[in-house]
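Novice: how would this look folded up:
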Amino acid sequence: MTPDTADMTDPLVETVRQAAAAGRPLRIRGGGSKDFYGQALQGDVLDMSLHAGVISYEPSELVVTVRAGTKLAELEALLAGQGQCLPFEPPHFGPGATVGGMVASGLSGPARASSGAVRDFLLGVVMLNGKGEHLTFGGQVMKNVAGYDVSRLMAGALGTLGVLLDVSLKVLPLAPAEATLRCRLPEPAALALLQRWGGQPLPLNASCWVRDASASPAENFLFVRLRGAVAAVQAASPSMMADVQAAGGQAEVMDNAQAGADWAACREQLLPFFTQPPALDSCLWRLSVPQTAPALELPFAQLIEWHGGLRWMWAPATAAVLLRQVAQKAGGHATLFRRAAGVPDELAVFTPLAPVHSRIQRGLKAQFDPAGILNPGRLSADW
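Specialist: Sure, this is the predicted structure:
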């Protein structure tokens, strides 16, 4: 650790140690853009926004290390200047989004099914545990990751295992070519085509199926984004459009500028589907299922991403048991992503774990945070 980094973390170390000694909960916060996500918010705010800045960036090595409070937008701008990117397209959900929040939430955008998740690009972290001790896991290259890959446990842990200080990430070059196809297809035909395309050597990068209920009559759209070598994208577009026509649908190539704005809106949940819930008591549910799962027999508005692997639904809180049963039957799970006003905090955000998995998670929490002061209740109401 450099002296500058040590100077910056001294107040954080002291705050964590004092909180542990007093048994006082701490709520870790960067930009606050993911405050809505998770079970509950409680404790004194541990502000990470000032622990920001780029520590090192080696474009030729495809590795960047930054402090956790660094704005996500600033990191993406830095990478774009070198023709590189975070290929998992992390959602921001607000201008204050930070790298630490990106890792803690573990959320990925439209390209996740093809490019990988946040954890797949996480090379190493420096963090504080619940006793205020500095811990370093992983490194800045893949070959340095030996033994238990503890750094990846931080992805999706919502700050319950430690306070992220520094994060090392693998980055990738921007794709040289891109094209988006807009297809008119019903859900079963769209899912069938996505499964078929998934088994072929196509530069398939992202997909989104949605039913436009505002049209009269309502229309079903499948958007498919191709990314890769110029020749690969140019060859794939006409063959995939022919597949759509053979399935009884229609397809066209979108203007890249318009498509880019639409994909960004999808990532940030700014599409009409996300901003116009069908009823005041509708909650936004996130169903993670195998890509091969068929259309789910549920009477709720849906948007499907990740080639069938992610099903967004608007449904009341009273449908929690039904949604979780259907998701489990399909081989997945359901998460209460955004709750409607008035929905009690007692409703579990995440699908309750099996006893053996719960025991493992509680054991990890006890090892990293013995006093239970770091973001208590964020993953589960009782710990």
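
Novice: please make it C-alpha for all contacts and neighbour counts, starting now.
Specialist: Noted.

Novice: for the nearest residue to Gly100 once chain neighbours are set aside, grab the count of nearby residues.
Specialist: Of all residues not flanking Gly100 in the chain, Ala68 sits nearest, at 4.2 Å (CA to CA, 6 or more residues apart in numbering). Using other CA atoms under 10 Å, Ala68 has 31 other residues around it.

Novice: here's the other one to compare against:
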Amino acid sequence: MNTDYSQVIQEAIFTASDKKTPLCIVGGNTKAFYGRQLNATALDISKHQGIIDYEPAELVLTARAGTPLAIIEPLLADQGQMLAFEPPYFGTNATLGGAVASGISGPRRPYAGAIRDTILGVQIINGKGQKLHFGGQVMKNVAGYDVSRLMAGSLGTLGVLLEISLKVLPHSTGEITLSQEQSEDNAIKLFNTWMTQRLPLSACTFDGKRLYVRLSGSEEAIQSARRNIGGDEINSEPSFWEQIRDLTHKFFQQNTKPLWRWSVPAATPPINLPGKWMIDWGGAQRWFYPDELTAELIYATAEKLNGHATLFRGGDRAGEVFHPLPHHLMILHQRLKQAFDPHGILNPRRMYREL
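Specialist: Sure thing, here's the model as predicted:
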């Protein structure tokens, strides 16, 4: 399907702006669990889809926000290319717009970059119904703030994404996954040691008993790294890393408690809080099922470690789920919200009560 649905979306926003009606932006609806609970009228953008431009030789793709990832990624794979940030799906209907708006990256993120690092330009409709275009289709160093990248992780609170231009990367010629049994402390130390050795790492995870390392690159580079790292090669099919990417690994299936995501310096030692932990991104991302701990304690502990924590899934979605912002940063967020969405109709309070 290749459909420009932007006029319908724009008219819906004009109407909502006039009536000050809150809108909940919906694409594939695979990330509805993420962020605070919304009480708003659904604005379905899923029909606004299609590849607008793809230049494999230029490593640039432009697509409408409602385009399913399940269409984009096979298209890239046919040309030996990929989305570097390895976007989680969380469901078969996942869209490019949802990937950008959520700002969530997969296992390859520390080694190939985050979503915002790939964004070249966007077209959005703001809360006043205006179509705005930021950036372009080439990477430039320009003065001022890069508004197009500001959309990554904004959860639709600043505008409805219409079109997104991304840089893509060539897929590696070879790839293997190695595994070995280790303690949590040793796994973190090894991940950080390997990061300093210029190895062709593309994912590093520890599930509580074993560490897993994905190597991507030329056959010569992979075999050299394999001799350095050791361990056993596991089935090279992508299913294991898809399970890590989409949180369908058994670690995430055996617990009904709220799931917290921690972002901390990669070398941070094991965190001394009771519960079950899984380590991703070579130590920089920690998944945590706590044993009856308050949110205040989790936030405070993360701050002491120079990190932050997010109530990623489950728990009280009517309360605060993202790490509290310092006053000066909240003021900045509020000014941005006011500039892009003065009537506060786009995904209001999806991130924070004050937004």
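
Novice: now do the same contact list for the aligned partner of the residue nearest to Gly100 of the first structure in the second structure.
Specialist: Counting by TM-score structural alignment, Ala68 of the first structure corresponds to Ala65 in the second structure. Ala65 of the second structure sits next to 45-46, 48-49, 95-98, 161-164 when contact means CA atoms under 8 Å, 6 or more residues apart in numbering.

Novice: ok, Ser282 of the first structure next?
Specialist: 314-317, 339-340.

Novice: Gly135 of the second structure -> the first structure?
Specialist: Counting by TM-score structural alignment, Gly135 of the second structure lines up with Gly138 in the first structure.

Novice: distance check, the residue nearest in space to the middle of the first structure against Phe93 of the first structure.
Specialist: Against the mean C-alpha coordinate of the first structure, by CA atoms, centre = their mean, the closest residue is Leu107 at 1.2 Å. Distance, Leu107 of the first structure to Phe93 of the first structure, using CA to CA, to the nearest Å: 11 Å.

Novice: so the equivalent of Cys24 of the second structure over in the first structure: helix, strand or coil?
Specialist: In the first structure, Cys24 of the second structure lines up with Arg27, judged by TM-score structural alignment. Following DSSP: H, G, I helix; E, B strand; the rest coil, Arg27 of the first structure is assigned to strand.

Novice: try Thr205 of the second structure
Specialist: strand.

Novice: got the contact list for it?
Specialist: Residues in contact with Thr205 of the second structure, defined by CA under 8 Å, 6+ apart, are 211-213, 278-283.

Novice: rerun that using 6 Å as the cut-off
Specialist: Applying CA atoms under 6 Å, 6 or more residues apart in numbering, we find Thr205 of the second structure in contact with 211-212, 279-280.

Novice: kindly report the same for Ser236 of the second structure.
Specialist: By CA under 6 Å, 6+ apart, the contact list for Ser236 of the second structure reads Ile176.

Novice: can you give me the strands in the stretch 101-250 of the first structure?
Specialist: For the stretch 101-250 of the first structure, the strands defined by DSSP state E, counting those that start in this stretch occupy 122-128, 134-138, 163-170, 172-173, 177-184, 204-212, 219-228, 250-253.

Novice: report all helices and strands that the fourth one contacts.
Specialist: Read it as strand 172-173 of the first structure. strand 84-85 (3 or more CA pairs under 6 Å, 6 or more residues apart in numbering; DSSP states H and E).

Novice: ok, now the last one?
Specialist: With contacts defined as 3+ CA pairs under 6 Å, 6+ apart, strand 250-253 of the first structure has these neighbours: strand 177-184.

Novice: was I right to think Ser33 of the first structure contacts Ala97?
Specialist: Yes. Shown here, Ser33 of the first structure and Ala97 form a contact pair, counting by CA atoms under 6 Å, at 5.4 Å.

Novice: pick out whichever of those two has more residues nearby.
Specialist: Neighbour comparison, Ser33 of the first structure and Ala97: the larger count goes to Ala97, with 24 against 18 (by other CA under 10 Å).

Novice: can you tell me what the more buried one aligns to in the second structure?
Specialist: Under the alignment by TM-score structural alignment, Ala97 of the first structure pairs with Ala94 in the second structure.

Novice: pretty sure that match sits against Val26.
Specialist: No. Ala94 of the second structure lies out of contact with Val26 (CA under 6 Å); the separation is 10.7 Å.

Novice: so how far is stretch 308-320 of the second structure off the chain centroid?
Specialist: 16 Å (CA atoms, centre = their mean, to the nearest Å).

Novice: ignoring the adjacent residues along the chain, who's closest to the aligned partner of Gly308 of the first structure in the second structure?
Specialist: Under the alignment (TM-score structural alignment), Gly308 of the first structure maps onto Gly283 of the second structure. Excluding the flanking residues, the one nearest Gly283 of the second structure by CA to CA, 6+ apart is Ala266, at 4.2 Å.

Novice: the one you found and Ser202 of the second structure: what is the separation?
Specialist: Using CA to CA, we find Ala266 of the second structure at a distance of 15 Å from Ser202 of the second structure.

Novice: these two: who's more crowded?
Specialist: Ser202 (22 against 19).

Novice: how about the contacts made by the residue mapped onto that one from the first structure?
Specialist: Matched across to the first structure, Ser202 of the second structure falls on Asn205, judged by TM-score structural alignment. If you count contacts by CA under 6 Å, 6+ apart, Asn205 of the first structure has them with 111, 114, 225-227.

Novice: columns neighbour count and distance to Glu268 of the first structure on top of those residues, output as a markdown table?
Specialist: Output for the contacts of Asn205 of the first structure, formatted as a markdown table (neighbours: other CA atoms under 10 Å; distance: CA to CA, whole Å):
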| residue | neighbour count | distance to Glu268 of the first structure |
| --- | --- | --- |
| Ala111 | 24 | 13 |
| Ser114 | 17 | 19 |
| Arg225 | 25 | 17 |
| Leu226 | 22 | 20 |
| Arg227 | 20 | 20 |
